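Engineer: Only the shape, not the letters, is given here:
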């Protein structure tokens, strides 16, 4: 049995009937609005160039300087901070090691060596940036007149970009 649904203007609208349907459907003209949305998350990547001091002369009265680089690439208009871990030692005196032997050094945000590059604690500085691709020099200093045994000294420092 087919039941018709009455509509005062049903003649003005197309009818759809189905022998399987118990209802007659009428299509009414109208507008349907639906929202389209997308959420984009900021992304950043980091590339580093190590600080290589070369050879250290324990008999010189001059500090040994080296420069490395941190490149940060982020989504457009992304603000971020760059922090460095202590590595071995502390922010006051980072340490490169060769077995149990140690060589004191530190990393700075500028050539003036006024701000130790760290995590923003213990008097250290973070570096702030924004934009797509930016490069930041890392200035390293080994204080003069240390007398470590001969060998290869190294340290591992973690770069953290917070955005």
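Structural biologist: Perfect, I can see it now. Keep in mind that what you see is a predicted model, and the values were worked out from it rather than measured. Residues are numbered from 1 along each chain as shown.

Engineer: switch to C-alpha atoms for all contacts and neighbour counts from now on
Structural biologist: Fine.

Engineer: measure residue 37 to residue 43 for me?
Structural biologist: Distance, residue 37 to residue 43, using CA to CA, to the nearest Å: 19 Å.

Engineer: hmm, I was thinking of residue 145
Structural biologist: 44 Å.

Engineer: circling back: counting neighbours, go ahead and name the busier of residue 37 and residue 43.
Structural biologist: residue 43 (11 against 6; other CA atoms under 10 Å).

Engineer: Quick one: the strands in the protein, in order.
Structural biologist: 15-16, 25-26, 44-49, 64-74, 79-84, 88-89, 94-98, 101-108, 127-130, 133-142, 159-162 (DSSP state E).

Engineer: So which elements touch the fifth one?
Structural biologist: For strand 79-84, the contact count by 3 or more CA pairs under 8 Å, 6 or more residues apart in numbering; DSSP states H and E identifies strand 127-130, strand 159-162 as packing neighbours.

Engineer: before we go on, here's another structure to hold up against the first:
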């Protein structure tokens, strides 16, 4: 065998040697994204108007809207107001006078709206992310006796959890 042939053969064997001893390793990467929801709640004011007689009781309503950027569970709860008692909400007036009222989830006086405790209801559902969700709050002032003239009001906080 000539020197040239031996050299070519040795070069070929040396070139193939790294492939014979090559090793590999693998790992898996996770690709992810977290979609968050951004929501707002808007509770309209509820007005029973100017009244001169409460002997027959009064009804009113107001809408609460929830607007979210994505789909997800939503829940709207309502505070007890100045009375601190879901069962006995009152509007405060002149000289400590009060007018009883209640907030319900139905026009006929369904469940009392509250924070979900003590048999009170909340509005819950799933936001669509494409439309505004609207819930109607129904207010009832039951029949009551004469009250001092003046303005009466209460402040209810609507709390959206999403």
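Structural biologist: Cool, got the structure. Here the structure is a predicted model, which is why all the values come from computation and not from measurement.

Engineer: TM-score for this pair?
Structural biologist: Here the superposed chains carry a TM-score of 0.74, computed using TM-score structural alignment, normalised by the length of the second structure; 140 aligned residues with a CA RMSD of 2.6 Å.

Engineer: Turn the strands of the first structure into CSV, including distance to residue 57 of the first structure.
Structural biologist: Shown next, in CSV, are the strands of the first structure (distance: least, CA to CA, whole Å):
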stretch, distance to residue 57 of the first structure
strand 15-16, 94
strand 25-26, 93
strand 44-49, 23
strand 64-74, 8
strand 79-84, 27
strand 88-89, 22
strand 94-98, 15
strand 101-108, 12
strand 127-130, 31
strand 133-142, 10
strand 159-162, 28
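
Engineer: In TSV, list those along with mean neighbour count and distance to residue 32 of the first structure.
Structural biologist: Formatted as TSV, the strands of the first structure follow (neighbours: other CA atoms under 10 Å; distance: least, CA to CA, whole Å):
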stretch	mean neighbour count	distance to residue 32 of the first structure
strand 15-16	12	20
strand 25-26	18	17
strand 44-49	14	39
strand 64-74	17	38
strand 79-84	19	39
strand 88-89	16	63
strand 94-98	20	65
strand 101-108	20	60
strand 127-130	17	41
strand 133-142	18	43
strand 159-162	15	42
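
Engineer: Nearest to residue 8 of the first structure among the ones you listed would be which one?
Structural biologist: Nearest to residue 8 of the first structure, of all the strands of the first structure, is strand 25-26, at 11.3 Å by CA to CA.

Engineer: what's the matching range in the second structure for that closest one?
Structural biologist: Mapped onto the second structure using TM-score structural alignment, strand 25-26 of the first structure spans no residues at all.

Engineer: Show me what that strand is packed against.
Structural biologist: Secondary elements touching strand 25-26 of the first structure (3+ CA pairs under 8 Å, 6+ apart): strand 15-16.

Engineer: In the second structure, what stretch matches the strand it packs on?
Structural biologist: Going by TM-score structural alignment: strand 15-16 of the first structure matches no residues.

Engineer: packing partners for that strand?
Structural biologist: Partner elements for strand 15-16 of the first structure (3+ CA pairs under 8 Å, 6+ apart): strand 25-26.

Engineer: before we move on, the earlier item: so which of the strands of the first structure comes closest to residue 56 of the first structure?
Structural biologist: Across those, closest to residue 56 of the first structure is strand 64-74 (CA to CA), at 7.0 Å.

Engineer: compared with the second structure, how much does that closest one deviate?
Structural biologist: Per the superposition on the second structure, strand 64-74 of the first structure and its aligned residues are separated by 0.8 Å on average (mean CA distance after the TM-score superposition for the first structure).

Engineer: from the middle of its chain, how far away would that strand be?
Structural biologist: Chain-centre distance of strand 64-74 of the first structure: 15 Å, with CA atoms, centre = their mean, to the nearest Å.

Engineer: One more: stretch 154-162 of the second structure?
Structural biologist: On CA atoms, centre = their mean, the centre of stretch 154-162 of the second structure falls 10 Å from that of its chain.

Engineer: Since that was my last question, I'll sign off now.
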